[in-house]
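Participant: Next one to model:
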Amino acid sequence: MTLRLVVVDDHPVVRDGLRGMLGTQPDFEIVGEAAGGLEALTVVEAVVPDVVLTDLRMPEPSGGTLIRLLRERVPSVRVLVLTTHDTDSDVLPAVEAGAIGYLLKDAPREELFRAVRAAARGETVLAPSVAALLLERVRPKPTLTRARLSARELDVLALIAEGRTNREAAAELFISEATVKTHLLHIYAKLEVPDRASAVAAAYRRGILER
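Facilitator: I've put the predicted structure just below:
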C-alpha cells in the first residue's frame, strides 16, 4: 500500500531534503507540500493524505493550532511532527492537539521512515527526549510519606506530637538533646515547615502520623 504524504515546513531546503529522502521509499508518495499553516490547511483538504509531516514554528497557524485544525478538517489524517524543538511549550500543545508522533530533525532516516509507517497505522511515535518529557509530566509528583522520614525521625516526631519536650524525647530514646534538635531540623526541612507545631500538624494532615 502506498502512503500519501504532505510535507509542511517554511524552509525550502528542508522540504527539498525531506522530499528527496522520503522519495527513496517505494511505498511513499509525496502528494503535496506547504510553507506555512494556511497553505497546509488548503493542501491537506485538497489531497487528503495519510500522513502530514510538519514543523511547529512557521507562519500562522502553526504548532498546536495547526495540528488541531488539520485534525478537525481532515479527521483521517495522521500528523507527525518533525522539528528541532523539544521543550514543554512545543511538545505538550502538539500532543494535546492530536499529533500522533513527535520526532526531532536529527533523527536517522530509517527512524523517520519507520515513524511515518507507524503513524499511518495509527501508532504513536515519540523521540526519546520527548517521551521522557511527557512521562515526567504525567508521572504523579512524589508526596512525603512515612518512608521519607527515617525511623528515628518518626520516633522523635511521634513523641513531639504527644507533647514531650526535647529533653523528655531524648531521655525516652536514649539519645542526647542535641540529637533530638538535629532530627527536628531534618523533619522541618522535609515537611517544609518552620516549627514543631507545624510539623505535627503537617504530619497528621499527610498521614505520616495517625491520630
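
Participant: Please count neighbours and contacts with C-alpha atoms only from this point.
Facilitator: Fine.

Participant: quick one: secondary structure of Pro26?
Facilitator: Classification of Pro26 using DSSP: H, G, I helix; E, B strand; the rest coil returns coil.

Participant: With Asp50 as the reference, measure out to the closest residue to it other than its chain neighbours.
Facilitator: The spatially closest residue to Pro26, leaving aside those adjacent along the chain, is Thr2, at 7.7 Å (C-alpha to C-alpha, 6 or more residues apart in numbering). Relative to Asp50, Thr2 is positioned 9 Å away (C-alpha to C-alpha, to the nearest Å).

Participant: returning to what we had before: who's in contact with the residue nearest to Pro26?
Facilitator: By C-alpha atoms under 8 Å, 6 or more residues apart in numbering, the contact set of Thr2 is 26-29.

Participant: Next, format those as TSV and append neighbour count and distance to Pro75.
Facilitator: Formatted as TSV, the contacts of Thr2 follow (neighbours: other C-alpha atoms under 10 Å; distance: C-alpha to C-alpha, whole Å):
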residue	neighbour count	distance to Pro75
Pro26	10	26
Asp27	12	22
Phe28	18	20
Glu29	18	20
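
Participant: What strand or helix carries the residue nearest the centre of the chain?
Facilitator: Centroid check for the chain by C-alpha atoms, centre = their mean gives Leu134 as the closest residue, at 1.9 Å. For Leu134, the host element (DSSP states H and E) is helix 128-138.

Participant: this one as well, want them side by side:
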Amino acid sequence: MSVSGSLVTVVIADDHPFFRDGVKRALDNSGHIQVVGEAGDGRQALEMIRAEQPVVALVDYQMPELNGIDVVHAVIRDHLPTRVILLSAFTDSAVVFKSLEEGAAGYLAKDTPRGEIVDAVLRVAKGQTVVPAELAGGLADQIRLRAKSNTPVLSDRERQVLAAFARGLSIPQTSAELFLGVATIKTYAQRLYEKLGVSDRAAAVAEAMRRGLID
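Facilitator: Alright, predicted model coming up:
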C-alpha cells in the first residue's frame, strides 16, 4: 500500500477538473493526506490506482469509460489494497446500499462539505465505512427489505421512468414526458439497470414484469 510517511495517499477520479481541484486542495491542506494522482475517466482512474496503490480512491459514481462500480469491481478482482469511496450527485439509499454491497468502502454526496470529505477519507483509511448521515435510516430500511425479498426497491422517479419504458418510450421521449434532462433520465435508467441486473431498456421491462414490478 502506497504511503508517504504518515500521510494517507489518495487518488481522485472525476471528469470535472473544477471539482477535482477543490477536493484536492482540501485533502492536501488537511496535513494528513497526500493526493498522489488525478484521473478524468474510469479507465485512467483504474490505471492510476494500479500504479500508485493509494490507501483511498475517491471515485465519481458516473464517469466515461468505466463507472465507479466498475472501478470497485476491478479493484476487488485485482486484489488491490485501495479502499474506494464513491461520490455522486444522487444519494438514493438503494443505490448507496448497492454500492456498499458491491464492495465500496463509502459513498458520499458530491456537495458534501470538503471538511467532511477529509474526515471520510481518514475514517475509511482506518477501515471504517462512511455514508451520508441522513441516509443511515434509509440504509437500515434497505437491509430489512432485502433480507425479506430479492425484489429491488425502486424510487418513485425510477418507477416513472420504468413505466415510460414499458410503454415503449425512448430515453429522449421519456425526458420530454417527465420534463427532465436526457442526462438525468440516463442516470435513472442506469440505476434501474443495476437494480434489475440488466443492461438495456427492453431487458429492464422484461425483468420488471417477471418480478411483478409492472403489469
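
Participant: Fetch the TM-score of the aligned pair.
Facilitator: Overlay of the two chains. TM-score (TM-score structural alignment, normalised by the length of the first structure): 0.62; 142 aligned residues with a C-alpha RMSD of 2.0 Å.

Participant: For stretch 29-39 of the first structure, grab the matching residue range in the second structure.
Facilitator: On the second structure, the counterpart of stretch 29-39 of the first structure by TM-score structural alignment is residues 34-44.

Participant: scratch that, stretch 151-171 of the first structure
Facilitator: The counterpart of stretch 151-171 of the first structure in the second structure, using TM-score structural alignment, is absent.

Participant: first to last residue in that stretch, what's the distance?
Facilitator: So stretch 151-171 of the first structure: terminal residues 17 Å apart, C-alpha to C-alpha.

Participant: Centre of the chain to that stretch, how far?
Facilitator: Centroid displacement of stretch 151-171 of the first structure relative to its chain, using C-alpha atoms, centre = their mean, to the nearest Å, is 42 Å.

Participant: where along the first structure do the strands fall?
Facilitator: Taking DSSP state E, the strands of the first structure run over residues 3-8, 28-34, 51-54, 78-83, 101-104, 125-126.

Participant: JSON lines please, covering these and showing distance to Arg19 of the first structure.
Facilitator: Below are the strands of the first structure laid out as JSON lines (distance: least, C-alpha to C-alpha, whole Å):
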{"stretch": "strand 3-8", "distance to Arg19 of the first structure": "8"}
{"stretch": "strand 28-34", "distance to Arg19 of the first structure": "7"}
{"stretch": "strand 51-54", "distance to Arg19 of the first structure": "11"}
{"stretch": "strand 78-83", "distance to Arg19 of the first structure": "13"}
{"stretch": "strand 101-104", "distance to Arg19 of the first structure": "17"}
{"stretch": "strand 125-126", "distance to Arg19 of the first structure": "20"}
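
Participant: OK, contacts around Thr174 of the second structure?
Facilitator: Taking C-alpha under 8 Å, 6+ apart, we find Thr174 of the second structure in contact with 161, 164-165, 185.

Participant: That one in helix, strand or coil?
Facilitator: Secondary structure state of Thr174 of the second structure, per three-state DSSP, is helix.

Participant: Buried residues, the longest helix belonging to the first structure. List them.
Facilitator: When the first structure is parsed with DSSP state H, its longest helix is helix 177-191. Buried residues in helix 177-191 of the first structure, counted by 16 or more other C-alpha atoms under 10 Å: 177, 180, 183-185, 187-188, 191.

Participant: Also stretch 2-11 of the first structure?
Facilitator: In stretch 2-11 of the first structure, counting by 16+ other C-alpha under 10 Å, buried: 3-10.

Participant: now the longest helix along the second structure: which residue numbers in the first structure?
Facilitator: Counting residues, the longest helix found in the second structure (DSSP H) is helix 182-196. Under TM-score structural alignment, helix 182-196 of the second structure corresponds to no residues of the first structure.

Participant: Counting neighbours, what do you get for Arg43 of the second structure?
Facilitator: Neighbourhood size, Arg43 of the second structure [other C-alpha atoms under 10 Å]: 18.

Participant: Revised request: answer the last question for Glu123 of the first structure.
Facilitator: Glu123 of the first structure has 14 nearby residues by other C-alpha under 10 Å.

Participant: What's it aligned with over in the second structure?
Facilitator: Per TM-score structural alignment, Glu123 of the first structure is aligned with Gln128.

Participant: Am I right that that match is in contact with Ala105?
Facilitator: Yes. At 7.5 Å, Gln128 of the second structure counts as touching Ala105 under the criterion of C-alpha atoms under 8 Å.

Participant: Now do the closest residue to Val74 of the first structure other than its chain neighbours against Glu168 of the first structure, distance only.
Facilitator: In space, and not counting its chain neighbours, Val74 of the first structure is closest to Glu45: 6.5 Å by C-alpha to C-alpha, 6+ apart. Distance of Glu45 of the first structure to Glu168 of the first structure, computed by C-alpha to C-alpha: 78 Å.

Participant: how about Leu80 of the first structure, what's its match in the second structure?
Facilitator: Under TM-score structural alignment, Leu80 of the first structure pairs with Ile85 in the second structure.
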